[in-house]
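Undergrad: compute the structure for the input listed below.
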Amino acid sequence: MTAMRAMRPEDLQAVLAIQLACYGTGFVEDGALIVRRLAAAPRTGWVVEHAGRVAAYLAAYPSRVGKLTALHGDFEVLPETQADALYLHDLAVDPAASGHGLGPALVRHALAFADTAGWRRSALVSVQSSLGFWERHGYAVHALADAAQQARLASYPAPAHYMVRT
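TA: The predicted structure is shown next:
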């Protein structure tokens, strides 16, 4: 059985374990940082429980197109009324649960949430050869004109691509 729900602080250990399994040590973000992010954007973090445990998660927040979070950076959450996009910062599925459509289900859920909130766009940074996955979900590479945002993008190991979906 599979169930999607809001991410909670008690999910932290499962999220950290999924990060490590998916990304390796270079991408794993600190537990205290994840807790701060969840507190900053509690309505836009979700997990999927599969086979009795947290098997996938998505951490997102209200933002504006052209603005992104650096790797290991805090979320700069906009008030929902000022946002024009949902920024998807981190989507990961435990490799043991791959093939069950958990990642795409989380993306669909997030986009439906964004639509309900009135945000017609979504943005993210594609890493670890995930470009094709995101393109299949309607995202396209988007140039960043602002030098500060380009520096944030450069905080991710290459290749990293800023992408937007309208």
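Undergrad: every contact and neighbour count from this point should use C-alpha atoms.
TA: OK.
Undergrad: and the longest strand seen in the chain, which residues are buried?
TA: The single longest strand within the chain, with elements called by DSSP state E, is strand 53-63. Across strand 53-63, burial judged by 16 or more other CA atoms under 10 Å covers 54-63.
Undergrad: to compare with the earlier structure, here is another sequence to fold:
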Amino acid sequence: MTSTPSLRPLHPSDAPELDRLQRLAYGDGLQEPTAALLSKITLAPEFCFGAPADAPGRLAAYLLAHPWPSQESPGLARVLTALPERADALHLHDVAVDPAHSGRGIASALISALVDAAIAHGFDLITLVAVQDAAPFWEKQGFCPIRPAVGYDEGALFMERRVGKGAVS
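TA: All right, here's what the predicted structure looks like:
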């Protein structure tokens, strides 16, 4: 039987691990500046989680999310200085898993933690942009494709998932 991965809040001191995991997950194509990632943690720490690896100070994976308007995406590489007042959804900005830890349910555990946090904070919608042909993975996580995403690679899709009272059984 597989145990549930342990999770913890992310902190600015995790910056080197975020950079390392980005490189492993995305190669050189979709890496964002450290400042862009840290801005999500600074503005919305209650929606940013890490899965510790076995080695001290290492992460096996992370998830970054923040409140945002439901019909928009903040785009890549954007350093957020404030959250929009009209944020009516959570935007799941990024999930990255070290390939050495894939297949252990870590991404699913991170997404489950985000769903719980969304509901606890009164959000009933989570949005994301699926890149690198990841839409099938996100569909398995309960997300539905809405439209092509503007400003991303070809094939990127804007997707959403209803949670809490807004979820369809």
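Undergrad: what's the closest of the buried residues of strand 53-63 of the first structure to V47 of the first structure?
TA: The nearest member of the buried residues of strand 53-63 of the first structure to V47 of the first structure, counting by CA to CA, is Y57 at 4.1 Å.
Undergrad: ok, and the closest non-adjacent residue to whatever residue of the second structure lines up with that closest one?
TA: In the second structure, Y57 of the first structure lines up with Y62, judged by TM-score structural alignment. Among residues not flanking Y62 of the second structure along the chain, G50 sits closest, at 4.2 Å (CA to CA, 6 or more residues apart in numbering).
Undergrad: sorry, back to before: between the buried residues of strand 53-63 of the first structure, which is nearest A117 of the first structure?
TA: P62 (9.5 Å).
Undergrad: separation between that closest one and L144 of the first structure?
TA: 18 Å (CA to CA, to the nearest Å).
Undergrad: and for L86 of the first structure?
TA: Taken as CA to CA, the span from L86 of the first structure to L144 of the first structure is 17 Å.
Undergrad: the two - which one has more neighbours?
TA: Between L86 of the first structure and L144, counting by other CA atoms under 10 Å, L86 is the more crowded of the two (29 against 18).
Undergrad: so which helix or strand takes in the more buried one?
TA: Secondary structure from DSSP states H and E places L86 of the first structure in strand 85-93.
Undergrad: before we move on, back to that, which strands or helices does the longest strand of the first structure pack on?
TA: Under the contact definition 3 or more CA pairs under 8 Å, 6 or more residues apart in numbering; DSSP states H and E, strand 53-63 of the first structure sits against helix 12-23, strand 45-50, strand 85-93, helix 102-117.
Undergrad: got a list of contacts for the last one?
TA: Think helix 102-117 of the first structure. 4, 44, 46-48, 56-58, 80, 85-86, 91-93, 120-122 (CA atoms under 8 Å, 6 or more residues apart in numbering).
Undergrad: to which residue of the first structure is I126 of the second structure aligned?
TA: Aligned by TM-score structural alignment, I126 of the second structure pairs with S122 of the first structure.
Undergrad: its match in helix, strand or coil?
TA: At S122 of the first structure the chain is in strand, as set by DSSP: H, G, I helix; E, B strand; the rest coil.
Undergrad: what about it, distance to A85 of the first structure?
TA: Distance, S122 of the first structure to A85 of the first structure, using CA to CA: 5 Å.
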